[in-house]
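*Asks:* 3D model of this:
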Amino acid sequence: MSNIRLLRKPPRIKVLEAIGSIGDQRVKVLDDHRAEVVSSRGDKVYKVIVEPVEHNVYHAYSSDNGTIFRGYIGYPIIAFLIIKGIIPIDKEVMKAVTGVPWKDLNERYKRYSIVENIVLNKAERMGVSREIIMDYINIVMKKLGLLKIYFVEELKNKF
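*Replies:* This next block holds a predicted model:
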């Protein structure tokens, strides 16, 4: 029997990590269903597969911890969905969250709310308001809530 489970919506900050990884050019699309996403430190490469099953239903695999161990839609999956046009992109927000050392900040502060505030302050210094970023996060979270994304462990064998 296959290991399949419905992934939950991620912590809100993962939306910013996802769009930041695109801005940092860390997402390499391999084909229509597969991509590789390099971690913010550059020391890991996450394998991502997203396959449509029916309208708004996907089977997916990603080798990041959030997806595998915490059961939510990890930022590598979100990044690939943005690149594929399934989730909208906001280039202004992307530019504002490019170059953020996500892993270092997450390890240092151990709370997403603190890291989010640091990132929002950086964006504001670049001229992008918190409201614009929060609106974008809300749009993405709403869209993710309309999708059913199932983690299918066996998809990793397609790499």
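
*Asks:* going forward, measure contacts between C-alpha atoms and count neighbours the same way
*Replies:* Noted.

*Asks:* E51 falls within a helix, correct?
*Replies:* No: using DSSP: H, G, I helix; E, B strand; the rest coil, the secondary structure at E51 is strand, not a helix.

*Asks:* before we compare anything, build this one as well:
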Amino acid sequence: MKQPPIAKLYEAYSAIADHRVQQPDVNRWQITSSDNAQYYTVISSDDAQTFSSNDNATYWQGYPGYPILAVWLTLGVLPINQKILPTFEKINWHARNEAVHNHYEQAINQFLSEQTGDMAKIIQQSLDDQMSQLATLNFTIKRNRSPKK
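*Replies:* This is a model prediction of the structure:
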């Protein structure tokens, strides 16, 4: 499995914090974008070893984009750090990323600068640890052609 950039985990945390992950049936989730302009569809295989999504990162880059990461957080594949979760509420990553011309590191640094020094360190350490956990996962990632709405 191709490793996503850490920015996708930040976006996934915001999706969880804002309750933008819905599960209409057992193998399907809908994740609303941070600007509420569209939603993405994540589908898992019956054995939950294959996940597909129609977000741009998954579709074009082949790594799990933030919708799949948000589903994995929801399912407990990656544990949610409840202590940091409230800091991710109401963060419009789409607007932030667009403002820095998709230089994700700059958007993350802006977000971290808005936190207390201790909280910024806790967030960074927690998500770094989760990226290490992510590197050990063995899922198949595919794109799906579900329409974005």
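
*Asks:* biggest helix in structure 2 by residues?
*Replies:* As assigned by DSSP state H, the longest helix anywhere in structure 2 is helix 117-135.

*Asks:* and L75 of structure 2, what pairs with it in structure 1?
*Replies:* By TM-score structural alignment, L75 of structure 2 lines up with K84 in structure 1.

*Asks:* what about its match, distance to I22 of structure 1?
*Replies:* 12 Å (CA to CA, to the nearest Å).

*Asks:* the more surrounded of the two?
*Replies:* The neighbour comparison of K84 of structure 1 against I22 (other CA atoms under 10 Å) goes to I22, with 24 against 14.

*Asks:* with adjacent residues omitted, what lies nearest to that one?
*Replies:* In space, and not counting its chain neighbours, I22 of structure 1 is closest to A79: 6.6 Å by CA to CA, 6 or more residues apart in numbering.

*Asks:* so who does the one you found touch?
*Replies:* Neighbouring residues of A79 of structure 1 by CA atoms under 8 Å, 6 or more residues apart in numbering: A18, I19, S21, I22, V27.

*Asks:* neighbour-wise, give me the winner out of those residues.
*Replies:* I19 (28 neighbours).

*Asks:* quick one: contacts for it?
*Replies:* A79, I82, I89, V93, M94, V97, T98 are the contacts of I19 of structure 1 under CA under 8 Å, 6+ apart.

*Asks:* now with 10 Å, please.
*Replies:* Contact analysis of I19 of structure 1 by CA atoms under 10 Å, 6 or more residues apart in numbering lists 25, 27, 75-76, 78-80, 82-83, 89-91, 93-98.

*Asks:* how about it, secondary structure?
*Replies:* Following three-state DSSP, I19 of structure 1 is assigned to helix.

*Asks:* in a markdown table: the contacts of A79 of structure 1, plus distance to I139 of structure 1.
*Replies:* Compiled in a markdown table, these are given as follows (distance: CA to CA, whole Å):
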| residue | distance to I139 of structure 1 |
| --- | --- |
| A18 | 14 |
| I19 | 13 |
| S21 | 18 |
| I22 | 18 |
| V27 | 22 |
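
*Asks:* which among the residues you listed gets closest to R111 of structure 1?
*Replies:* A18 (17.7 Å; CA to CA).

*Asks:* map the closest one onto structure 2.
*Replies:* In structure 2, A18 of structure 1 lands on A12 (TM-score structural alignment).

*Asks:* structure 2: strands as residue ranges?
*Replies:* Listed in chain order, the strands of structure 2 (DSSP state E) span 21-25, 28-32, 39-44, 50-53, 140-143.

*Asks:* what range in structure 1 does the longest one sit on?
*Replies:* Yep, that's strand 39-44 of structure 2 we're talking about. Using TM-score structural alignment, the partner range for strand 39-44 of structure 2 is residues 45-50.

*Asks:* quick one: average offset of the matching stretch versus structure 2, please.
*Replies:* Once fitted to structure 2, stretch 45-50 of structure 1 is off its aligned match by 0.9 Å on average (mean CA distance after the TM-score superposition for structure 1).

*Asks:* show me what that stretch is in contact with.
*Replies:* 26-39, 58-65, 74-81, 84, 149-152, 155-156, 158-159.
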